[in-house]
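> sequence-free structure coming up:
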């Protein structure tokens, strides 16, 4: 099939590579404009742009899909459909209705649960027991369309946003190729149940702030959900500390105030939560690199009784 592909991050690039590997023709890749990133704030291309260039595919980077000229540029390509994977913009109706097979989306959740921008992180934070991917016919609404197929996987105790991201990227690509193999005869078989909708709102820094009045298991899930970015954080005095790896020790009532360091161990330190205790294993101080929590204790003199806020 002739396909226009729209995507931006590494998650999308996996599907783009799979499409080419399975013989689909992609005359144009649409991706977000280059952004400043890194310590030097240099202009950086998206992962999808880098992948497209490596595959010899033309890229197009409009600031907004509603901008003048975008629809005309897209219509210049003789495409059967458009595939959208984590593109980062709402696709307007004029584009959704341009192609014979419309627009198809790869979404990293079990719809209608976790529609929106951050389904992987929100599933971990909520303590979901499973997640997956859905291949969906796109509509004007946010992730509202009927679903062609889904793939499910369990969320296990040590899963992080990064580990699930990589698994779901591969799973989404496989499900996409499966769907396209029978698209001529396939019709969307599952309409989403409106009564089961939840929204995965975009993650911001406030979401990543640790509330030590939560349970140890809730805080551990937050740390695992934020492990790629922005990183779960807390404060020790005026210092903003990022916490990258933890382990739930127990979930009973704590005898110490939430956020209090109650033990120093060889592999980290233990903090009291409102319910339970949590061992901190990997930490990052302002301006520093990630280090073991034990190294942090030795270098900066963390003591029993210190309180994180």
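Perfect, thanks for sending it. Just so it is clear, the model here is predicted, and its values are computed rather than measured. Residues are numbered from 1 along each chain as shown.

> use CA for all of it now, contacts and neighbours both
Noted.

> residue 155 versus residue 62, what's the distance?
With the distance defined as Cα to Cα, to the nearest Å, residue 62 ends up 36 Å from residue 155.

> for comparison:
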């Protein structure tokens, strides 16, 4: 098929590569404009753009697709490119722009979206993070026929995937990216025979965009909540806490079976072992196993303790703007 592809991050790049490998012709790629990134804050092309340029695929980076929006000149130029592409279908994966109706109407067989959740649960920008944060037992991928709403279109294919107890957003992202790529290839192969299914009216939740401030650990929350948030915010933005005024990133932790002493304040270190730091939370103890200091590397606790003398009774500070336990 002749495919227009719209996507930006690595999750989308995986699907783009699988579509090419399946023999589809990618006639045009839409992706977000280059953004400053890294320590030098130099402009950096998205993973999708890098892949497209490597494979000689035409790329467009409109700032908007709304003809009546802030950048109408970008939308007009994109409209000409999309219409000239004469595409059979458009595949959209974590693109980052809302598609107006005129875009949905351009491809002969409409626009398909790869969404990393079991819709209608976790519509929106951060479904992988939110599924882990909420303690969901499973997630998955939905291939959706797009409409003008936010992840509200009819579903063509759905496949579930268990969330492992040690899954982080990073590890689950990779599993779902591969699954989504395989499923969209299957959807295109069966597009004429797939039966669209309306999303259920019940069970709708929204995966709001991750804010950096959410990463601050509140030790007044339950140990289970804290550990889920550590996993959900790995690799971005990284769960954070303060110790003696220094910000530390907590990259890995588990819930202990032990109960904190009655005298322990939330966030206090109750034990320092070779491989973990035990910290009192609301109802239990969090065993921290991987830490990072500002400007340093991620370290297993055994390595971290060689350069940081922690003692029971020291207190990790909670951030006041973190929401209460969920």
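All right, it came through fine. The shown structure was predicted, so the numbers you read here are calculated from the model rather than taken from an experiment.

> once aligned to structure 2, how far is the longest strand anywhere in structure 1 on average?
Under DSSP state E, the strand in structure 1 containing the largest number of residues is strand 239-253. Following the fit onto structure 2, the mean deviation recorded for strand 239-253 of structure 1 is 2.1 Å by mean Cα distance after the TM-score superposition for structure 1.

> and that strand, which residues are buried?
Neighbour-count burial for strand 239-253 of structure 1 flags 240-248, 250 (criterion: 16 or more other Cα atoms under 10 Å).

> number of residues surrounding residue 214 of structure 2?
Residues contacting residue 214 of structure 2 under the criterion other Cα atoms under 10 Å number 18.

> assumed it was part of a strand.
No - using DSSP: H, G, I helix; E, B strand; the rest coil, the secondary structure at residue 214 of structure 2 is helix, not a strand.

> map it across to structure 1 for me.
Superposed on structure 1 with TM-score structural alignment, residue 214 of structure 2 falls opposite residue 207.

> what residues are up against its match?
By Cα atoms under 8 Å, 6 or more residues apart in numbering, residue 207 of structure 1 lies in contact with nothing.

> what sits up against the longest strand of structure 1?
Outside of strand 239-253 of structure 1, the residues that reach it under the criterion Cα under 8 Å, 6+ apart are 215-217, 220, 223-224, 226-227, 231-235, 274-286, 290.

> which among the residues you listed end up buried?
Here, 16+ other Cα under 10 Å leaves 215-217, 220, 223-224, 226-227, 231-235, 274-285 buried among the contacts of strand 239-253 of structure 1.

> just these: which are in helices?
Judged by DSSP state H, helices contain the following of these: 216-217, 220, 223-224.

> count of neighbours near residue 309 of structure 1?
Here the count is done by other Cα under 10 Å, and residue 309 of structure 1 has 18 residues near it.

> which helix or which strand is home to residue 164 of structure 1?
Remark: residue 164 of structure 1 resides in helix 161-180, with elements defined by DSSP states H and E.

> which residues of structure 2 fall in helices?
10-21, 47-54, 72-85, 101-104, 127-134, 169-189, 223-232, 301-304.

> out of the ones you listed, which comes closest to residue 147 of structure 2?
Evaluated over those, closeness to residue 147 of structure 2 peaks at helix 101-104, with 7.2 Å, by Cα to Cα.

> counterpart of the closest one in structure 1, which residues?
Counting by TM-score structural alignment, helix 101-104 of structure 2 pairs with residues 93-96 of structure 1.

> I'd like the helices of structure 2 as TSV, with distance to residue 93 of structure 2 appended.
Below are those laid out as TSV (distance: least, Cα to Cα, whole Å):
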stretch	distance to residue 93 of structure 2
helix 10-21	5
helix 47-54	10
helix 72-85	17
helix 101-104	14
helix 127-134	13
helix 169-189	9
helix 223-232	21
helix 301-304	37
